[in-house]
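J.: got a predicted model here, sequence first, then my questions.
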Amino acid sequence: MEYYIGAWKKFAEFNGRARRKEFWMFLLFNFIVSIVLTLVDNMLGIMMLGSIYSLAVLIPSLAIGARRLHDTGRSGWWQLLYLLPVIGFIVLIVFFVQDSHDENDYGANPKMA
């Protein structure tokens, strides 16, 4: 939960680096919240809560994705690969699961801190 809250605290910070664990825990909690909101939407017969949450989490998701890519030595602009339907998603998954690089242009390795 601390990683999810930590990502929200740095919701518009595109500089720096994010560890693999921080990125994947944020995605896990984001997925759980989305499922819960979808169930609540379906029970209430409205389709608004999930949409509002999706819009609210868009910038934090892009920010933590950029920081994760920085951790692997890549620019955050690689997230534009999301626009390629299948291939882009697969390539980004491969980038996101790679281990942290040591010191790079984006700062020191967060594992060593």
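T.: Cool, the structure landed. Residues are numbered from 1 along each chain as shown.
J.: all contacts plus neighbour counts: C-alpha atoms, from now on.
T.: OK.
J.: can you name the residues that contact Asp102?
T.: By Cα atoms under 8 Å, 6 or more residues apart in numbering, the residues touching Asp102 are 108-109.
J.: same check on Gln79?
T.: Contacts of Gln79 were listed using Cα under 8 Å, 6+ apart, and they are 62, 65-66, 92.
J.: nearest residue to Leu81 other than its sequence neighbours?
T.: Once flanking residues are discounted, Leu81 sits nearest to Gly88: 4.4 Å by Cα to Cα, 6 or more residues apart in numbering.
J.: could you do Arg67 as well?
T.: Arg17 (4.4 Å).
J.: buried sites along stretch 41-54?
T.: Buried residues in stretch 41-54, counting neighbours by 16 or more other Cα atoms under 10 Å, are found at 41, 50.
J.: next up, a structure to set beside the first:
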Amino acid sequence: MDFQTAVRTCLKEKYATIDGRARRSEYWWFFLFVFLCNLVLGIVDAILFGEAQVLQGIFSLAILVPAVCVAGRRLHDTGRSAWWLLICFIPVVGGLVLIWWFIQKGEEGANAFGADPLATKA
């Protein structure tokens, strides 16, 4: 999956869909998109509003639902429930555990959360 496809999938096709599975490429390309947008909006905010993060705040609110949904689908791909996202509330350790799970290869074949996304595109 390429950058444009991942962003289109997360923002258009599966905006609020947590069902199913997301490949590593879908998750990480979308993560890069969010990071780059926040970087650009941070610069624009600094130029227009000084220290106020107006545009970044609006963007963050708009992107919250698809970001949580793609993270949940990514966990589904590794065989874990999306409820594991709540582990991020454990300082430092929770975030590190999530990153470790996000970089893991997904389960081969179908699992309890759906068909293998790599097998369906072959």
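T.: The structure has been received and is ready for your questions. Note that the structure is predicted; figures quoted are calculated from it, not measured.
J.: just to revisit the earlier point, of the contacts of Gln79 of structure 1, which pair is most distant in space?
T.: Across the contacts of Gln79 of structure 1, the longest distance by Cα to Cα is 12.5 Å; it joins Leu62 and Leu92.
J.: tell me which strands and helices the longest helix seen in structure 1 is in contact with?
T.: When structure 1 is parsed with DSSP state H, its longest helix is helix 20-44. Using 3 or more Cα pairs under 8 Å, 6 or more residues apart in numbering; DSSP states H and E, the elements in contact with helix 20-44 of structure 1 are helix 2-9, helix 49-56, helix 58-71.
J.: mind reading off the mean deviation between that helix and structure 2?
T.: Taken over the aligned residues, the distance from helix 20-44 of structure 1 to structure 2 averages 0.4 Å (mean Cα distance after the TM-score superposition for structure 1).
J.: what's that helix in contact with?
T.: For helix 20-44 of structure 1, contacts defined as Cα under 8 Å, 6+ apart pick out 1, 3-4, 7, 47-50, 53-54, 64-65, 68, 96-100.
J.: next, count neighbours for Met76 of structure 1.
T.: Residue 76 of structure 1: Gly, not Met. 19 (other Cα atoms under 10 Å).
J.: ah, wrong one, I meant Lys9 of structure 1
T.: Count around Lys9 of structure 1 with other Cα under 10 Å applied: 11.
J.: mind listing what it touches?
T.: Taking Cα under 8 Å, 6+ apart, one finds nothing in contact with Lys9 of structure 1.
J.: can you tell me how far it is from Lys111 of structure 1?
T.: Lys9 of structure 1 sits 20 Å away from Lys111 of structure 1, going by Cα to Cα, to the nearest Å.
J.: swap in Asp41 of structure 1?
T.: Asp41 of structure 1 sits 39 Å away from Lys111 of structure 1, going by Cα to Cα.
J.: state the number of residues packed around the closest residue to Ala110 of structure 2 other than its chain neighbours.
T.: Spatial nearest neighbour of Ala110 of structure 2, chain neighbours left out: Asp116 (5.1 Å); criterion: Cα to Cα, 6+ apart. Residues within reach of Asp116 of structure 2, counting by other Cα under 10 Å, total 19.
J.: what of Asn38 of structure 2?
T.: With other Cα under 10 Å as criterion, Asn38 of structure 2 counts 18.
J.: thanks again, I'm all set now.
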